[in-house]
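> Fold the following, please.
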Amino acid sequence: MTSRIFFSAILFVLACGGLAQADRTHVAVAANFTDAANEIARAFAAETGHQAVLSFGATGQLFAQITQGAPFEVFLSADNVRPAMAVAEGYGVEGGVFTYAIGQLVLYSPDAAVVTGPEVLKEGNFQQIALANPEAAPYGKAAVETMQSLGVYEALQPKMVQGQNIAQTFQFIETGNAELGFVALGQVARRDGGSRWVVPQELFTPIRQDAVLLKQGEDNPAATAFIEFLKGDTAAEIIEKYGYATAR
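Next comes the predicted model:
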């Protein structure tokens, strides 16, 4: 009798653990979307009771981690390439890719007198300009395309400093390691002061940020609920508040 009670208690604990896990989902999030994602996660928890555990990084790095078995269940990319690759390579759920945000690139400086428009790039009167690694971060790729479109890329190469991701790039600018740099509008949309130039969309390939439900989250109600929440009006309002466009 005692052993049966003990065995039943173990099963109960395991079952409770499974239920608790079902209320939590692990989400890989592109670094440029940090502020918006944190607010979305709070709204998601308030509305559904589920918890989204967020991990931030460069899109390329996050995708590499997914292919190496990282326990992510949802992937919020900064491009529309990696989520499609995730599905093609068997990590993402078929039919589960959608655009959650359309990113906007901005040239930004904490100094109110530095960024006056594209002419600051052509004049080159600064020591260093920051951008994210274009191999791993779509915003870095967009920055390179912008400079190439303006015909200043080669001239500015000696002055470029690269962050591993867009978050580190922003830190370079904020700490004065670079006088100005290319970041996501979402990172500065709610900041006062400084100077900025929102880069026209025709100067770079549109940054369509796609999300995908990963195979590891297919049977987790919290993961599927997060995907649905991300498609809804509450999330869209937050996304737009942080300087992104949406497809709605």
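
> Could you use CA atoms for every contact and neighbour count after this?
Fine.

> so where do the helices sit in this structure?
Per DSSP state H, the chain carries helices over the ranges 2-22, 34-48, 59-67, 82-88, 119-123, 138-149, 153-156, 166-174, 185-188, 221-230, 233-241.

> Also this sequence, please, to line up against the first:
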Amino acid sequence: MKKCFRLPSLIFGFLLLSVSAFVSAETVHVAVAANFVEPLKNISAQFEKTTGNKVMVTSGATGKLYAQIKNGAPYDILLAADAKTPAKLESEDAIVPGSRFTYAIGKLALWSAKPGYVDNKGEILKKQPFNHIAIASPKLAPYGLAAQQTLEKMGLWQTMQAKIVQGENIGQTYQFVASGNAELGFVALSQIYKNGKVKSGSAWIIDARDYQPIKQDAVLLTHGKNNAAAVALMKYLKSGESYKVLKSYGYGH
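As a prediction, this is how the structure comes out:
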């Protein structure tokens, strides 16, 4: 009789554990800067597998995400493309105190989908044999501001105006170049880089001294203060596993 009841009891125990895990699993809604979408997909997959929680992602320009947050968008976490916006939210008491930290240091690259088109010193910018060059909006996107600073340092910002095509965010800017609507453009290195090399086309990885450091900060927003999954994801972003992903996409930390 004991043997008869042991197996069902064991199965019942596993069912209880499964139900408990399902009930305790939560969803975290992350607002993420466009440059970090691909790395976040990788990190989220690992996080979901490890914890059973789910990650929902909304991407866009950091400035636009800020406006959405101020208008009541129900995001739990903001992964910004700068440090200024999270600091502003902190000053406005819109985040959980003490939650802000730099999760990545972004890098800028000049990229073309055409192999051999962009040289590794950026000399093509001086020769200007192109009709269109894409950058993200300097007012909305930190990578756009970094592109402007790079061109200003080279003395080319004013002379380049007629050829500039602006994207609302770095994701749209990348699409301008990838589609051929612009022969080249300033993009986030993470968009074109994986496992230590440029994935396709040709690129100049710009010296970080040519623009202000792109410190990308994360904050736990007030909306997510009681969300265990959001708290867990913030912690996971500081883990060794996350840092491996960052490095593979060309980020510093």
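
> So after superposing, what's the score?
Put the two chains on top of each other and the TM-score (TM-score structural alignment, normalised by the length of the first structure) is 0.90; 229 aligned residues with a CA RMSD of 1.4 Å.

> re earlier: looking at the helices of the first structure, which is closest to L105 of the first structure?
The closest of the helices of the first structure to L105 of the first structure is helix 185-188. By CA to CA, the value is 5.6 Å.

> Relative to the whole chain's centre, how far out is the closest one?
Its chain's C-alpha centre and that of helix 185-188 of the first structure lie 12 Å apart, by CA atoms, centre = their mean, to the nearest Å.

> ok so, going back, in CSV: the helices of the first structure, plus mean neighbour count.
Supplementary listing: the helices of the first structure in CSV, determined by neighbours: other CA atoms under 10 Å:
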stretch, mean neighbour count
helix 2-22, 11
helix 34-48, 17
helix 59-67, 19
helix 82-88, 20
helix 119-123, 14
helix 138-149, 22
helix 153-156, 14
helix 166-174, 22
helix 185-188, 22
helix 221-230, 20
helix 233-241, 17
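
> Format the ones you listed as a markdown table; extra columns: distance to A28 of the first structure.
Converted to a markdown table, the helices of the first structure look like this (distance: least, CA to CA, whole Å):
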| stretch | distance to A28 of the first structure |
| --- | --- |
| helix 2-22 | 17 |
| helix 34-48 | 10 |
| helix 59-67 | 7 |
| helix 82-88 | 11 |
| helix 119-123 | 34 |
| helix 138-149 | 16 |
| helix 153-156 | 32 |
| helix 166-174 | 14 |
| helix 185-188 | 18 |
| helix 221-230 | 12 |
| helix 233-241 | 17 |
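
> right, so of these, which gets closest to L214 of the first structure?
helix 82-88 (7.8 Å).

> That closest one against the second structure, how far on average?
Superposed on the second structure, helix 82-88 of the first structure shows a mean distance of 0.8 Å to its aligned residues (mean CA distance after the TM-score superposition for the first structure).

> what's the matching range in the second structure for that helix?
Here helix 82-88 of the first structure aligns to the second structure at residues 85-91, judged by TM-score structural alignment.

> now the aligned partner of A223 of the first structure in the second structure, nearest residue through space, not along the chain?
Alignment note (TM-score structural alignment): A223 of the first structure maps to A230 of the second structure. Spatial nearest neighbour of A230 of the second structure, chain neighbours left out: V28 (5.2 Å); criterion: CA to CA, 6 or more residues apart in numbering.

> which residue lines up with that neighbour in the first structure?
Match for V28 of the second structure (TM-score structural alignment): T25.

> And for that match, the neighbour number?
A total of 25 residues lie near T25 of the first structure under the criterion other CA atoms under 10 Å.

> if we can go back for a sec, contacts made by the match of helix 82-88 of the first structure with the rest, please.
Stretch 85-91 of the second structure has contacts (CA atoms under 8 Å, 6 or more residues apart in numbering) with 62-63, 66, 78, 80, 95-97, 100, 217-219.

> same question, stretch 122-136 of the second structure
110, 118, 143-145, 147, 156, 163-170, 172-174, 176-177, 181-187, 204.

> what's the spacing between the aligned residue in the first structure for I206 of the second structure and A20 of the first structure?
In the first structure, the residue matched to I206 of the second structure (TM-score structural alignment) is V199. Separation of V199 of the first structure from A20 of the first structure (CA to CA, to the nearest Å): 45 Å.

> center of the first structure - which residue?
Centroid-nearest residue in the first structure: A30, 2.3 Å away (criterion: CA atoms, centre = their mean).

> Wait, it touches N80, no?
No: applying CA atoms under 8 Å, one finds A30 of the first structure not in contact with N80, separated by 11.9 Å.

> ok, the equivalent of G185 of the second structure over in the first structure - how many residues close by?
Structural alignment (TM-score structural alignment) places G185 of the second structure against G181 in the first structure. When neighbours are defined as other CA under 10 Å, G181 of the first structure has 26 of them.

> need the contact list for G181 of the first structure.
Here G181 of the first structure is in contact with 107-109, 129-131, 169-170, 173 (CA under 8 Å, 6+ apart).

> wait, which of those residues is closest to A46 of the first structure?
Closest to A46 of the first structure, out of all of those and judged by CA to CA, is F170, at 29.8 Å.

> In the second structure, what residue corresponds to the closest one?
Using TM-score structural alignment, F170 of the first structure pairs with Y174 in the second structure.

> Same question for Q51 of the first structure.
Per TM-score structural alignment, Q51 of the first structure is aligned with K54.

> and the nearest residue to its match once chain neighbours are set aside, what does it touch?
Excluding the flanking residues, the one nearest K54 of the second structure by CA to CA, 6+ apart is T27, at 4.6 Å. Residues counted as contacts of T27 of the second structure (CA under 8 Å, 6+ apart) are 53-56, 229-230.

> Which one of the residues you listed is nearest to R6 of the second structure?
N53 (31.6 Å).

> how many other residues sit next to the closest one?
With other CA under 10 Å as criterion, N53 of the second structure counts 22.

> contacting residues for it?
So N53 of the second structure contacts 25-28, 47, 229 (CA under 8 Å, 6+ apart).

> Dump these to JSON lines, plus distance to L17 of the second structure.
Listed next are the contacts of N53 of the second structure as JSON lines, based on distance: CA to CA, whole Å:
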{"residue": "A25", "distance to L17 of the second structure": "12"}
{"residue": "E26", "distance to L17 of the second structure": "16"}
{"residue": "T27", "distance to L17 of the second structure": "19"}
{"residue": "V28", "distance to L17 of the second structure": "22"}
{"residue": "F47", "distance to L17 of the second structure": "20"}
{"residue": "A229", "distance to L17 of the second structure": "18"}
